[in-house]
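> how does the following fold in three dimensions:
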Amino acid sequence: MYLSQLFNGLATPLLYAQFRQIVWPTNNSILAFIRTIVTRPDLARYVKQIVLQDVVDGLSGIEIDEDTKGLCLRRFDDIRKILLNESTPNASKLTWKASETSEVEGAYIPVLVCSLPNLETIIFRESYKPECFMSAVECAGALLRKRQLSQGSGLSIPFSQLRSIRTISTESKYGYLDFDELHPFFNLPSARDFEIALANGEWRARDTEEEDGALWRVKPRSSPVERLSFQYSAMTDHCMRRIVGSCANLKELHFTYGRIHMYEPDFTPLQLQNMVLEHAATLEVLHMNYDDDWHKVLWDDEHNDSPEVLRFDNQLARLSRLRKLSVNFAALFGIGVPVIQRFGGALAEREPPRVSLSAMLPQSLEQLEITCCDHRVIPHLQELAASCRDERFSQLRSIKCVFAEEHTDRLKVMHVAIPEVRVEFTFFGLERRQQMLYLPHVPLKERLGLDQSQLFDDEMLLYRGKIQ
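Alright, predicted model coming up:
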């Protein structure tokens, strides 16, 4: 008996640490889990991570018994009593109350998530207008920032431990969610990691506070988020500045470009550099893959007279805490491989600018990765090697160059030896370079043999962009 109790005590926290919604062949697991969490708060406290499908219609097609409906309605009422008081924003109150006019099924997922006091990570598919769900996040953030504790209900304020938020779109062109829906996550005091795949044209920001909506509700340097990751995304300078500028202690920024149609210019490398310089005292990891095989929106029209904005300059060296840098060849040197696949006409031919890699890089750098380069990178590496021999980059341990195979003259690719630095050359064709960008978006037709739950798992494995 003693051993059985001991085993149960050890196994239970592990058993409930993570819940992953499975929809194939049946979606009933989510209903059983909700009932367990609502009736057994002693088990709810063990849940650390939850992976969900649609947070609005997550129970679509499931017949819900009256007992479970009653339990969830009572819990919904308890949660409302916690979140709706004089401390929560008026807009959040209205949005939350408006959800009561819809069918109660739309509140089951918020009831579940708000009943997990120690939830640290939430992963969910993009949903259409998740008003009830996001209102709960917004109200909880307002309460938590004022350090107000709930009284009498036995429930803590939801999302008080939430650190990591990850979401992925299921819509192939524009997506549903924009910053207007997702901004409340940035105001949670515990939030540290925000990752989204398919952040797109709908994230565009306007020019005035009145029009800008949610971007103005997250104040500059106010969010505790330390890691931002945008995968398969297309963003404007204005919107990126607001989002990056909202972070008070930004340590990591990851961005991989997505071939998403926009009507405004994509942000440029120099614009990005100016954004992150505001975080020079904290930024440790910068990963930017601009997809040099694809033509960026309006870059040739907007920047023909100022090509310098299409690359970094020596101000990059001011990132005094930067340890890892992964960036495209063109963003560093202002020249790139020929664009094979484009949405528009050819870019103007320009003389390569005079660039000193050693003058551009921070001396704190430990790992450097240059993607989509060709043999023209070799003289720059040789110049960097000379600086390393002069002990200017004493922390540098790794250099990796990913060459565009079809554009590289291998006879001109000479090995560059740097003492105590591992130098690695890799040659990737177009298909492999695209896999680096679009790993989360492999077409379903290429995944034959996988069941629906495995497809969902694969899509949630968002490409981290971390330098190996």
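
> please count neighbours and contacts with C-alpha atoms only from this point.
Noted.

> so how far is stretch 246-264 from its chain's centroid?
8 Å (C-alpha atoms, centre = their mean, to the nearest Å).

> same thing with stretch 234-242?
Its chain's C-alpha centre and that of stretch 234-242 lie 14 Å apart, by C-alpha atoms, centre = their mean.

> list the contacts of Phe428.
Counting by C-alpha atoms under 8 Å, 6 or more residues apart in numbering, Phe428 touches 402-405.

> dump the residues you listed to JSON lines, plus distance to Gln231, neighbour count and secondary structure.
Listed next are the contacts of Phe428 as JSON lines, based on distance: C-alpha to C-alpha, whole Å; neighbours: other C-alpha atoms under 10 Å; DSSP: H, G, I helix; E, B strand; the rest coil:
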{"residue": "Val402", "distance to Gln231": "19", "neighbour count": "20", "secondary structure": "strand"}
{"residue": "Phe403", "distance to Gln231": "22", "neighbour count": "26", "secondary structure": "strand"}
{"residue": "Ala404", "distance to Gln231": "21", "neighbour count": "25", "secondary structure": "strand"}
{"residue": "Glu405", "distance to Gln231": "24", "neighbour count": "18", "secondary structure": "helix"}
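
> just flag the most distant two among those.
Val402 and Glu405 (8.7 Å; C-alpha to C-alpha).

> pretty sure Gly336 contacts Arg376?
No. Using C-alpha atoms under 8 Å as the test, Gly336 is too far from Arg376 to be in contact (9.4 Å).

> what touches both of the two?
Counting by C-alpha under 8 Å, 6+ apart, Gly336 and Arg376 have no common neighbour.

> count the neighbours of the nearest residue to Ser127 once chain neighbours are set aside for me.
Nearest residue to Ser127, sequence neighbours excluded (C-alpha to C-alpha, 6 or more residues apart in numbering): Asp54, at 5.3 Å. Asp54 has 17 neighbours, counted by other C-alpha atoms under 10 Å.

> dump the residue contacts of Asp54.
Contact analysis of Asp54 by C-alpha under 8 Å, 6+ apart lists 124-127.

> one more: Arg74?
Counting by C-alpha under 8 Å, 6+ apart, Arg74 has no contacts.

> that's a strand at it, yeah?
No. Assessed with DSSP: H, G, I helix; E, B strand; the rest coil, Arg74 is helix; it does not lie in a strand.

> excluding its backbone neighbours, what's nearest Glu302?
Per C-alpha to C-alpha, 6+ apart, closest to Glu302 is Pro265, 7.8 Å.

> to compare with the earlier structure, here is another sequence to fold:
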Amino acid sequence: MATTEESFIYRLPDELLLHVARQLRPRRRLATLGPLRSLSRTSKKLHSIAQEELYAGAWLPVSCGCHPRVNAAVQLLRTLLQRPERAAKVKKLRFSIVRRRVDELYREKQFDLDGIRAQCFKRLTALGYLEGHPWWTSLANDVESAYVGVLLSLLPNLETLHFTVREHHRGWPTLEPMSALFGMSTAPDAVVAALKNVRKLSTQDYGFMRDVSISKLKQLSLTRLDTGTVLRLNGPNSLPGATELQELCVGVSVQLLEAMYMHEMRVCLRDLFEALGCKKLKTLRIMLFNDAYCLGLTPVFSIQYFMKQLEPVLPTLRTLEIVLDFDDESTEWAWFFTQCEDPIESFEKLPVLEHLKLPQEFLFKYGGDRGISPVNIPKSLKSLGIVAPDHDIIEWVMKLLTLDDSSNVGLKTFVLHCRDGLIGPASDFASNVSPVWVELFDSYGIQSFLCDGRDGEKVSLTKLYELDPEDAWEDEEEDEADEDDDDDDDMPSLEDPDSVQDELDREMYIAEVD
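As a prediction, the model looks like this:
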């Protein structure tokens, strides 16, 4: 076995070794950190390098709500209280916690909270919070979220924060994350200072942002926004720290698409963008979720009304995605589409849009009779993704081929995003492939792909057409031509109706016997 001095990897500078360690970090959320841990056990030199990367990306596992266990965030807190020099290495943090007393649970798991609690009390004393303060009381009662509040005060170099605070292991996220974490409605000065470098923030709603102004924030994700959430907004520019925001991801209830209901409530999605005051937004990703509400009347979801709510951020958008939460039942989305009206008729409010992804029903309805024509999509658009398409999309795309001047088409990529059980599954487009995808490539250089929602894999529609053994579209044309050529001489002689009925009866009888 080669010695440490003989191994080439040990001759590399620490900067390159750190880059090697970063390549070992899993790219998928559910992948393990096994390779990084193995690297850390190789030698003392590689141990320090691997530990650097392990702590830099503390993407902590989330336990099953039905089988709770000791929270990984509390375990990380224990480590950092014992090894405070490692706190500065943490740059990314993801956790999910509950505002519940966990003393009995942790005792069952043989995890000692007493020592951690004592050290947390010392930390609170150093921050100026003494016995009797709500945060101190929460720790004394072993409220899990209060421990993670202490963790946040220890991380001076945090750049990415992704968290959820729940009222119960199997419950909804809390509406008051501040009181859950710190026992009060405002964030401690130490936490505000610790979060000053955060550039990416993901949380359930904007409650965390009311008192924490994150001036360097570039990416924000709000996972759940409904009518009640919008009602709690305090008007324009009431959510500080978002003026430099460039990317926003938000989960939106389909309620916010019902114009009549929103007018009655005197709120709308526009209120969120005005509260954030983000004038430099380049990317907006919206995931619709269906909360299956009923007001006694059949709702009408207006697409044009919904797009109007996005107007405060549309002028600067380069990427706009509107997708569906596929955790909801397919039947619910099928119902949603039947209630959608007023598809988009113009993109004039999106002058610099380059990437667009949205449901087919948002673009047109009834075979393209209502909505926008593909010849009117902006020249700046480079990629177009269609969510939940059906075969009407083929007829709609064919209209592009009517353009005489290919210079008016800036589109380079076209993607069909399908899901089994919803409108047209991927299998509907993977067989009997239409030649329109080849014509789009030949005429305008547009590459078309089919994406299956189950695994996210994309396949080229032009290649599927070339490999399609059935050549169904040509066969259909030939069949139609053959039908047109038929005359009376080609027709078979008429059979006696009684003999035909006897034959049918015989077949039915055989089927019943079998």
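
> coming back round to it: out of the contacts of Asp54 of the first structure, who's the most crowded?
Busiest of the contacts of Asp54 of the first structure [other C-alpha under 10 Å] is Glu126, holding 24 neighbours.

> so that residue sits against Thr167, correct?
Yes. Here Glu126 of the first structure reaches Thr167: they are 6.2 Å apart, a contact under C-alpha under 8 Å.

> need the contact list for Ser394 of the first structure.
Going by C-alpha under 8 Å, 6+ apart, Ser394 of the first structure touches 363-364, 388.

> and it, how close does it get to His287 of the first structure?
Between Ser394 of the first structure and His287 of the first structure the distance is 21 Å, computed by C-alpha to C-alpha, to the nearest Å.

> Glu424 of the first structure now?
Distance of Glu424 of the first structure to His287 of the first structure, given as C-alpha to C-alpha: 18 Å.

> then Pro41 of the first structure?
Going from Pro41 of the first structure to His287 of the first structure by C-alpha to C-alpha gives 41 Å.

> next one: Cys114 of the first structure
34 Å.

> same deal with Arg432 of the first structure?
As for Arg432 of the first structure, its distance to His287 of the first structure is 18 Å (criterion: C-alpha to C-alpha).

> same question, Met460 of the first structure
As judged by C-alpha to C-alpha, Met460 of the first structure and His287 of the first structure stand 19 Å apart.

> same deal with Thr12 of the first structure?
In this view, Thr12 of the first structure and His287 of the first structure are 39 Å apart by C-alpha to C-alpha.

> looking at these two, which one has more neighbours?
Just comparing Thr12 of the first structure and His287: by other C-alpha under 10 Å the higher neighbour count belongs to His287, 22 against 12.

> what about Arg107 of the second structure, how many neighbours?
Using other C-alpha under 10 Å, Arg107 of the second structure has 12 neighbouring residues.

> now do Thr223 of the second structure
By the criterion of other C-alpha under 10 Å, Thr223 of the second structure has 17 neighbours.

> one step back: dump the contacts of Phe428 of the first structure to TSV, plus distance to Ser246 of the first structure.
What follows is the contacts of Phe428 of the first structure, written out as TSV (distance: C-alpha to C-alpha, whole Å):
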residue	distance to Ser246 of the first structure
Val402	33
Phe403	35
Ala404	36
Glu405	39
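
> in contact with Lys89 of the second structure, which residues?
Contacts for Lys89 of the second structure (C-alpha under 8 Å, 6+ apart) come out as 52, 55-56, 157.

> what's the burial count for the closest residue in space to Tyr290 of the first structure that isn't next to it in sequence?
Spatially, and ignoring its direct neighbours in sequence, Tyr290 of the first structure is nearest to Tyr257 (5.0 Å; C-alpha to C-alpha, 6+ apart). Tyr257 of the first structure has 24 neighbouring residues, counting by other C-alpha under 10 Å.

> please apply the same query to Asp14 of the second structure.
14.

> more neighbours, Gly336 and Arg376 of the first structure?
Shown here are Gly336 of the first structure and Arg376; by other C-alpha under 10 Å, Gly336 has more neighbours (20 against 17).

> what separation do you get for that one and Met436 of the first structure?
Relative to Met436 of the first structure, Gly336 of the first structure is positioned 18 Å away (C-alpha to C-alpha).

> same thing with Lys93 of the first structure?
Plainly put, Lys93 of the first structure is 43 Å away from Met436 of the first structure if you go by C-alpha to C-alpha.

> with Ser150 of the first structure instead?
Plainly put, Ser150 of the first structure is 46 Å away from Met436 of the first structure if you go by C-alpha to C-alpha.

> show me what Val409 of the second structure lines up with in the first structure.
Counting by TM-score structural alignment, Val409 of the second structure corresponds to Phe393 in the first structure.

> name the SS class of the residue nearest to its match when sequence neighbours are not counted, please.
The spatially closest residue to Phe393 of the first structure, leaving aside those adjacent along the chain, is Gln363, at 5.1 Å (C-alpha to C-alpha, 6+ apart). Assigned with three-state DSSP, Gln363 of the first structure falls in the coil class.

> what's the match for Gln363 of the first structure in the second structure?
Mapped onto the second structure by TM-score structural alignment, Gln363 of the first structure lines up with Lys379.

> count the residues that sit near its match.
For Lys379 of the second structure, the neighbour count with other C-alpha under 10 Å is 16.

> quick one: contacts for it?
By C-alpha under 8 Å, 6+ apart, the contact set of Lys379 of the second structure is 408-411.

> re the thing from before, of Lys93 and Met436 of the first structure, who's got more company?
Comparing Lys93 of the first structure with Met436 by other C-alpha under 10 Å, the one with more neighbours is Lys93, at 19 against 15.

> so the most centrally placed residue in the first structure, which of the three states?
Nearest to the geometric centre of the first structure sits Glu195, at 1.9 Å (C-alpha atoms, centre = their mean). Three-state assignment for Glu195 of the first structure (three-state DSSP): strand.

> same question for Leu320 of the second structure.
Three-state assignment for Leu320 of the second structure (three-state DSSP): strand.

> to which residue of the first structure is it aligned?
In the first structure, Leu320 of the second structure lands on Leu286 (TM-score structural alignment).
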